[in-house]
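# next come a sequence and a model predicted from it.
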Amino acid sequence: MNRVAKAPRLPEPPPPSEAVRLAEALIFCAPSPLTAADLAVRLPPGTDVPAVLAEIARAYAARGLTLARIAGGYAFRTAPDLAPVLRGGLPEPRKLSRAALETLAIVAYHQPVTRAEIEEIRGVTTSKGSLDLLLETGWVRLRGRRRTPGRPVTYGTTPAFLDHFGLDAVSDLPGLDELKGLGLIEGRLPAGFRVPQPGDEAQADEDPIADSLAPGDAAAD
């Protein structure tokens, strides 16, 4: 009588360390993405933060939540392949007008950009309401003032913008080939047409603006 050999029992994976458990809890409870520096302050001294993050990412790789790098920090997000299933049960988000969407795209790709530059790119006057709405959503901020006559205000995107669109940095915005692949750019393009490489670095001709400046001051430029 032949006996079927039993498969060797694989060892159980070691339980997560206290540092991993604590980091997991901190990220889960945080209202916004946490950076590695944020975690280092809260974790035991000497903790290898990159290794802890790698372990959390590995543990959640095949689960309903994944560890995502967003706006320079880390947060748990729904696994991308589950998004179509979950979307139907969520309330419809507030939709932006076409003018507001165009303005947001210009700010994202051309930042730092002034209101006059936005109007030049769009070819139409930009209403105060569109910029105020974007400021109120928290996706656009007042960056600074240009060192030019009139000292116009410059606009840029915020960490909340990156968080909402699942980006780690504005440089992760889709380029020309990706926009074509998404069907957002069709037909023949003018010679020399290009999508600007977005960035949020400070510019030499730009002075920082006080964070306390109210959204209503956007019209001051």
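Perfect, I can see it now. On a predicted model such as this, the values are computed, not experimentally measured, just so you know. Residues are numbered from 1 along each chain as shown.

# make it CA atoms for all contacts and neighbour counts henceforth
Will do.

# what segments of the chain are helices?
Listed from the start of the chain, the chain has helices (DSSP state H) covering 18-29, 36-42, 49-60, 83-87, 98-110, 115-122, 128-137, 159-164, 176-181.

# residues touching the spatially most central residue of the chain, list them.
Note on the chain: the residue nearest the mean C-alpha position is residue 162, at 1.5 Å, using C-alpha atoms, centre = their mean. Contact criterion C-alpha atoms under 8 Å, 6 or more residues apart in numbering gives 70, 71, 168, 169, 170 as the residues in contact with residue 162.

# ok, structure two:
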Amino acid sequence: MGRRARQTDNLDTELTDLPPKLRWREWMGRVEAVIFAAPEPVPREVLARVVGRACNLDLIVDDIRDELRGRPYELVSVAGGWQHRTRKGFAEAIRAATGLGDQVRPLSQAESLILLCIAYYQPITRGELGRFFGQEVSRDLIGYLRRLGFIASGPRAPQPGAPYTYVTTNGFLSHFGFATLRDLPDMEMLEDAGLLSKDKLLAGDFPAGFGAGTTAGDGDDEGPERDELLSD
């Protein structure tokens, strides 16, 4: 007796009745449909529910990307999954037609500084951030980055009072276009090459992707100044 087709909620995932080319096209359609319908990046384990055991998801994604060449949107790998995104070259057209992005302001220098340090040194406490910069880091700044969904509370630190640490989130990875934290520029390599140091950070010299021009969804017209946010 032949192996029975794998079923997921009554969905035939193996598609053994179809010829190989049609089976592959069906798997491609399913994967793209799931990604298109999802509001967040879709991880591999979710996509695996709609394809057969022999399906190579990486090759499926490659074929979908090939078909999207020349289209105004693309399939990107971010935050541990895949997501459809419009290409950057069409941002102005989208803004002109819909107004989306009009209320988006850049992260201030202070916000970029703190976010960058959390990304590289997580889990890290507010006190440790303050010692890095030589002055106390405002709770308002931390709260703002939390509201943006870029950071969250991590494990309690093994210090007196067991303060909470802060870590970056999948929202951070998605916003900055990183698949995982391993995609961050290597800190030691940047330091060894003289491209990054504490002095450079304090001067606002960030690695690519973290500059003060990076946008954050908030309705304020202007970001807080560095000295305002690094003091209570």
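Good, I have the coordinates. In this text, all values refer to a predicted model and were calculated from it rather than measured experimentally.

# save the helices of structure 1 as JSON lines, and put in distance to residue 149 of structure 1 too.
Formatted as JSON lines, those follow (distance: least, C-alpha to C-alpha, whole Å):
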{"stretch": "helix 18-29", "distance to residue 149 of structure 1": "45"}
{"stretch": "helix 36-42", "distance to residue 149 of structure 1": "40"}
{"stretch": "helix 49-60", "distance to residue 149 of structure 1": "47"}
{"stretch": "helix 83-87", "distance to residue 149 of structure 1": "48"}
{"stretch": "helix 98-110", "distance to residue 149 of structure 1": "20"}
{"stretch": "helix 115-122", "distance to residue 149 of structure 1": "13"}
{"stretch": "helix 128-137", "distance to residue 149 of structure 1": "21"}
{"stretch": "helix 159-164", "distance to residue 149 of structure 1": "30"}
{"stretch": "helix 176-181", "distance to residue 149 of structure 1": "34"}
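
# out of those helices, which is closest to residue 196 of structure 1?
Ranking these by distance to residue 196 of structure 1, with C-alpha to C-alpha as the measure, places helix 98-110 first at 6.0 Å.

# follow-up on the earlier one: possible to save the contacts of residue 162 of structure 1 as CSV with neighbour count and distance to residue 26 of structure 1?
As requested, the contacts of residue 162 of structure 1 are exported to CSV (neighbours: other C-alpha atoms under 10 Å; distance: C-alpha to C-alpha, whole Å):
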residue, neighbour count, distance to residue 26 of structure 1
70, 24, 15
71, 24, 17
168, 18, 19
169, 19, 22
170, 20, 25
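
# so which of those residues persist in structure 2?
Checking the contacts of residue 162 of structure 1 against structure 2 (both residues aligned by TM-score structural alignment, their matches' C-alpha atoms under 8 Å), the contacts still present are 70, 71, 168, 169, 170.

# now for those residues, which pair is the farthest apart?
For these, the maximum inter-member distance is 10.5 Å, found between 70 and 170 (C-alpha to C-alpha).
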